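Engineer: Model the following, please.
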Amino acid sequence: MPDQTLGRGAIPTPAHVMKAATRHKATIAAPPSYLVKPQRISMWGNDVHGDCVTAEEAFAKACNSPEIFISDQQVIAWATRNGVLEGAQLVSVMDTMRTDGFTAGSYEYNDGPHYLVDYTNASNLHSAISQGPVKLGIAANQVEQAYWGNDGHTGWYGTGFSTDEAEDHCVSLCGYGTVGWLAGKLGVPVPAGANSSTAAYAMFTWNSIGIIDAASMVAITQEAWLRTPTTITTRSNNPGQPTIRQGATGDAVKRLQRALRRTPNLSIVVDGNFGPRTKAAVIAFQQGEGLTPDGIVGPLTWAALPGGGPMPTLQQGSSGAVVTHLQQVLTAGAAGQWGTTPGGVDGQFGPHTVASVKAFQRWGAVSQSGVVADPTWDVVLGAASADLESQVGLQFAAP
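Structural biologist: This is a model prediction of the structure:
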């Protein structure tokens, strides 16, 4: 067995939390055998960090149909941001995952509600596994020995385990059946010396799926949870944004302020400072959306807001459709307002367009740089609910 010790990090859920938890009821008949084997799994940081509770969440997402793969970097970043990189209670991570899940592209993947599973009752546990991966808190010493007994590859076999209540690791059960049936589905040989008809489970840990007999699983397990549904997929206009509140500064605040302007609320200035006016605008938006009006911008508020990505910076030498749209707006509004047109609509940001932009900036009381960036995009035009960016087109904003 190698000298190194793999990462662990499960913290036992307090007894009062377990006692108050809603129990899973086997209302759905489970098939006689069952297995979900994702095409792609990973360590998800658990070889060097104690983020097993978060790594199991990534595995559960990989069990989705269609399969969802969250990268190691994303998992480690999520665990770091939520303070669970080196250990966590299972329930704490599941609670956070319900409202602040993994993000990939423009999608967010959250957990559904979780229920306590009676892992000592085979029919109850089979019913749960057939609905989604079951998250276990276990004592890992004997599992690690079995894992290294197969050089850390899928197909390791856990059997003959003694009772161990020292919960320190989180794993996932993704299947059940006989040892022979599970080995066949995993594409591995029946373990040497194993009775192929023994009742067993498929267990994910440390970038592998092993087989563990039912008695051994019970001997080392302290808690088991089913999320139902395992994954709730939502499209977000502002994926992966941090929770921010009054006093915050920086790019996330600018994104928030752009999003608020697009609700529309053109009284907001995009300056990157979360002050009282921004907080008041957030509260008003939350009230209108039926959210808790606390002025704190968390996952639910971000999801409800329009996209807050920036419009492109345009300057001499820029070209394309966005320049064409800009020239159309500058041409249409020049008479009686800023007075100088771009001299045509050709999609090329040349000297005449620079002159028109400077005239527009002078009219809009912003810096006359000839460059179209945040302060210029925010200039309000004649219509009360229209600024330059909305007239040129928000389809040009970054995701």
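Engineer: switch to C-alpha atoms for all contacts and neighbour counts from now on
Structural biologist: Noted.
Engineer: if I look at I76, how far off is A10?
Structural biologist: From I76 across to A10, the span is 16 Å (C-alpha to C-alpha, to the nearest Å).
Engineer: Have a look at these two and say which one is more surrounded.
Structural biologist: A direct count of neighbours by other C-alpha atoms under 10 Å for I76 and A10 places A10 higher, at 27 against 20.
Engineer: Could you double-check that the more buried one lies in contact with A88?
Structural biologist: Yes - counting by C-alpha atoms under 8 Å, A10 does reach A88; the two are 5.5 Å apart.
Engineer: Can you pull the residues that touch both of the two?
Structural biologist: Common contacts of A10 and A88 (C-alpha atoms under 8 Å, 6 or more residues apart in numbering): V53.
Engineer: Number of residues surrounding H352?
Structural biologist: 16.
Engineer: tell me which strands and helices the helix or strand hosting it is in contact with?
Structural biologist: H352 belongs to helix 351-364 when assigned by DSSP states H and E. In terms of contacts (3 or more C-alpha pairs under 8 Å, 6 or more residues apart in numbering; DSSP states H and E), helix 351-364 is packed against helix 321-333.
Engineer: Give me the angle between the helix it packs on and helix 351-364.
Structural biologist: Angle between the axes of helix 321-333 and helix 351-364 is 60 degrees (criterion: axes from the mean of the first three to the mean of the last three C-alpha atoms, to 10 degrees).
Engineer: Pull out the buried residues from helix 321-333.
Structural biologist: For helix 321-333, burial by neighbour count (16 or more other C-alpha atoms under 10 Å) applies to 322-331, 333.
Engineer: Same question for stretch 214-230.
Structural biologist: The neighbour-count check on stretch 214-230 (16+ other C-alpha under 10 Å) flags 214-228, 230 as buried.
Engineer: Out of these, name the ones that lie in strands.
Structural biologist: 221-227 (DSSP state E).
Engineer: Those residues into TSV, with extra columns for distance to I138?
Structural biologist: Putting these into TSV (distance: C-alpha to C-alpha, whole Å) gives the following:
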residue	distance to I138
T221	4
Q222	6
E223	7
A224	9
W225	12
L226	15
R227	18
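Engineer: And this one, please, so the two structures can be compared:
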Amino acid sequence: MEKNKYINWDLLVRHMSGELSKEEEIVFKNWIKVDEKHRKYYERMVEEWNRETLYERDLPRILSNFDLLLETQRKKRKLVIRKRVISWSVAAALIIGFGTLLLLSRQQSEMLTVASSVVITPGESKAYLVMYDGTNIQLDKTTDSSNLIVGSTKIRNNKGTVTFIDNDKLSQQMEYNTLVIPRNGEYHIVLNDGTEVWLNAESKLKFPTDFKGDERRVFLSGEAYFKVSYDNSHPFIVETDLGNIKVYGTEFNVRRYTDEQTVRTTLVNGSVGFQSKESVTENYVKIEPGYQISYERGEDVVVKKVKVANEIAWHKQLFCFERCTLEEIMKDVARWYDVKVTFDNENLKGLSFTCTLDRYDEIEKLLRFFEEVYNIEFKIEGKHITVMEQ
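Structural biologist: Model (predicted):
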């Protein structure tokens, strides 16, 4: 039998579940014999299966433990792709749409078409700070401006972090500044109370030079990871156009891009509450670590348990997508690499992916991964990427 480079996922899934016919068992045994890699892969899967108790066995999760490493000689960084079979419906989609064979490994794809010499780079530390008096300060990781004083405000910028420092001459009035993160950027800020905020690409944070009164309130558009300094007597509030998140001292992630319908708050530790702008009461819906609150205008607040690591992956220098459509994925790619993405065929937008990718990889490497999984092709012209069928 000729060796091949494919994994027959349908055969593996039904074999582990004891659902193969006699004829299919023969096919499966032949598949094991034809290549040593097939046998080793199967043995690893059996070992994982045997670790589980009868009531804990979850084949999709077991399969998710196996990683596929795609390496290129040009880069030392490794791209880790966690291949997961999420549910029978996903498996069926693969089987019906693309046959029962899913590509496991393949030589470097030549499908990617690059029609321009324009270099597309991943994001980096860059932002600009609009001070309360209109002063505009450009920030990046190479800027080192120690003890810069603008009006009554003392700030320090060093290696991608801007810090607001206590100043004895602070104004008695509330003075708001805005940190703006462009596409292809990210930045870290330390507020006057010690709270740290990491902002993702295409985000804005409006905040006072010095917190006054009974609360500490900031305004967010985009995505940010917060590590709030504890102060029980002065709750910290993150305000978005859809609702407010109230905390006392905790770590959490907020995502509210205006081109998306929802605001999502994921709690890492501590406690937070959410109140929509349309709420008729002053009550906050609270969650515990490991849970997420999501809200869409006109709908009920939704609380669910999530994989926190997936939701905050960007903060750990990763893209992590679980059952996300290609359209959703390419929105994040567009923000991070500062490109425009169009689809040659609307049906391609709904293709579903589960993977973990390095945010700092070259965009060509990232796109080749998606070409490996489905019969799609990317064409790069300057900073414009077109998604096409092969």
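Engineer: Let me see the TM-score of these two.
Structural biologist: With the length set by TM-score structural alignment, normalised by the length of structure 2, the two chains reach a TM-score of 0.18; 112 aligned residues with a C-alpha RMSD of 6.4 Å.
Engineer: Which one of the ones in strands among the buried residues of stretch 214-230 of structure 1 is nearest to T301 of structure 1?
Structural biologist: For those, the residue nearest T301 of structure 1 by C-alpha to C-alpha is R227; the value is 23.5 Å.
Engineer: ok, that closest one touching I129?
Structural biologist: No - if you go by C-alpha under 8 Å, R227 of structure 1 and I129 don't touch, sitting 10.0 Å apart.
Engineer: okay, and the common contacts of these two?
Structural biologist: Common contacts of R227 of structure 1 and I129 (C-alpha under 8 Å, 6+ apart): none found.
Engineer: one step back: C-terminal to the helix holding H352 of structure 1, what's the next element?
Structural biologist: Immediately after helix 351-364 of structure 1, counting by DSSP H and E, sits helix 374-377.
Engineer: helices or strands next to that next one in the packing?
Structural biologist: By 3+ C-alpha pairs under 8 Å, 6+ apart, helix 374-377 of structure 1 packs against helix 388-392.
Engineer: buried set for the helix it packs on?
Structural biologist: Buried residues in helix 388-392 of structure 1 (16+ other C-alpha under 10 Å): 388-390, 392.
Engineer: for the one helix or strand Y225 of structure 2 maps to, packing partners?
Structural biologist: Assigned by DSSP H and E, Y225 of structure 2 belongs to strand 216-227. Secondary-structure packing of strand 216-227 of structure 2 (3+ C-alpha pairs under 8 Å, 6+ apart): strand 196-199, strand 203-208, strand 236-239, strand 251-256.
Engineer: Comparing those strands, which comes out most buried?
Structural biologist: strand 251-256 (a mean of 24; mean count of other C-alpha atoms under 10 Å).
Engineer: Mind listing residues that contact it?
Structural biologist: Residues outside strand 251-256 of structure 2 that contact it (C-alpha under 8 Å, 6+ apart): 220-228, 240, 262-270, 311-312.
Engineer: Find the nearest non-adjacent residue to S145 of structure 2, please.
Structural biologist: Setting aside the residues directly before and after it, S145 of structure 2 is nearest to N157 in space (C-alpha to C-alpha, 6 or more residues apart in numbering), at 5.3 Å.
Engineer: Ignore what I typed, I meant S352 of structure 2.
Structural biologist: Per C-alpha to C-alpha, 6+ apart, closest to S352 of structure 2 is T325, 4.4 Å.
Engineer: Likewise for D144 of structure 2?
Structural biologist: N158 (4.8 Å).
Engineer: what does A128 of structure 1 give?
Structural biologist: Nearest residue to A128 of structure 1, sequence neighbours excluded (C-alpha to C-alpha, 6+ apart): L226, at 6.2 Å.
Engineer: Show me what secondary structure element comes after the helix or strand R264 of structure 2 falls within.
Structural biologist: R264 of structure 2 belongs to strand 262-269 when assigned by DSSP H and E. With elements assigned by DSSP H and E, the helix or strand that comes after strand 262-269 of structure 2 is strand 272-276.
Engineer: tell me the angle of that following strand relative to strand 262-269?
Structural biologist: Orientation of strand 272-276 of structure 2 against strand 262-269 (the same axes, to 10 degrees) gives an angle of 170 degrees.
Engineer: who's in contact with the very next helix or strand once past strand 272-276 of structure 2?
Structural biologist: Tracing the chain past strand 272-276 of structure 2, the next element assigned as helix or strand by DSSP H and E is strand 285-287. Outside of strand 285-287 of structure 2, the residues within contact range by C-alpha under 8 Å, 6+ apart are 267, 271-275, 293, 303.
Engineer: Just the buried ones from these, in ChimeraX syntax?
Structural biologist: Selection command for ChimeraX covering only the buried members of those, criterion 16+ other C-alpha under 10 Å:
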select :267,271,272,273,274,275,293,303
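Engineer: T233 of structure 1 contacts N110, correct?
Structural biologist: Yes - when contacts are counted by C-alpha under 8 Å, T233 of structure 1 is listed as touching N110 (6.5 Å).
Engineer: With neighbour numbers in mind, choose between those two.
Structural biologist: N110 (24 against 14).
Engineer: follow-up on the earlier one: state the number of residues packed around the residue nearest to D144 of structure 2.
Structural biologist: Using other C-alpha under 10 Å: N158 of structure 2 sits among 15 other residues.
Engineer: That one against L139, yeah?
Structural biologist: No - using C-alpha under 8 Å, N158 of structure 2 is not in contact with L139; the gap is 9.0 Å.
Engineer: Give the buried residues for the longest helix along structure 2.
Structural biologist: Identified as the longest helix of structure 2 according to DSSP state H is helix 36-51. Residues 38, 45, 48-49 are the ones in helix 36-51 of structure 2 that count as buried (16+ other C-alpha under 10 Å).
Engineer: List the contacts of it.
Structural biologist: For helix 36-51 of structure 2, using C-alpha under 8 Å, 6+ apart, the contacting residues are 7, 31-33, 57, 59, 62-63.
Engineer: so which of these comes closest to V373 of structure 2?
Structural biologist: Once C-alpha to C-alpha is applied, the member of the contacts of helix 36-51 of structure 2 that ends up nearest V373 of structure 2 is I7, at 12.3 Å.
Engineer: OK, contacts around the closest one?
Structural biologist: Contact analysis of I7 of structure 2 by C-alpha under 8 Å, 6+ apart lists 38, 101-104.
Engineer: measure it to A127 of structure 2 for me?
Structural biologist: Distance from I7 of structure 2 to A127 of structure 2, by C-alpha to C-alpha: 45 Å.
Engineer: Okay, helices next: where are they in structure 2?
Structural biologist: 9-16, 22-34, 36-51, 59-63, 88-98, 308-311, 326-337, 363-373.
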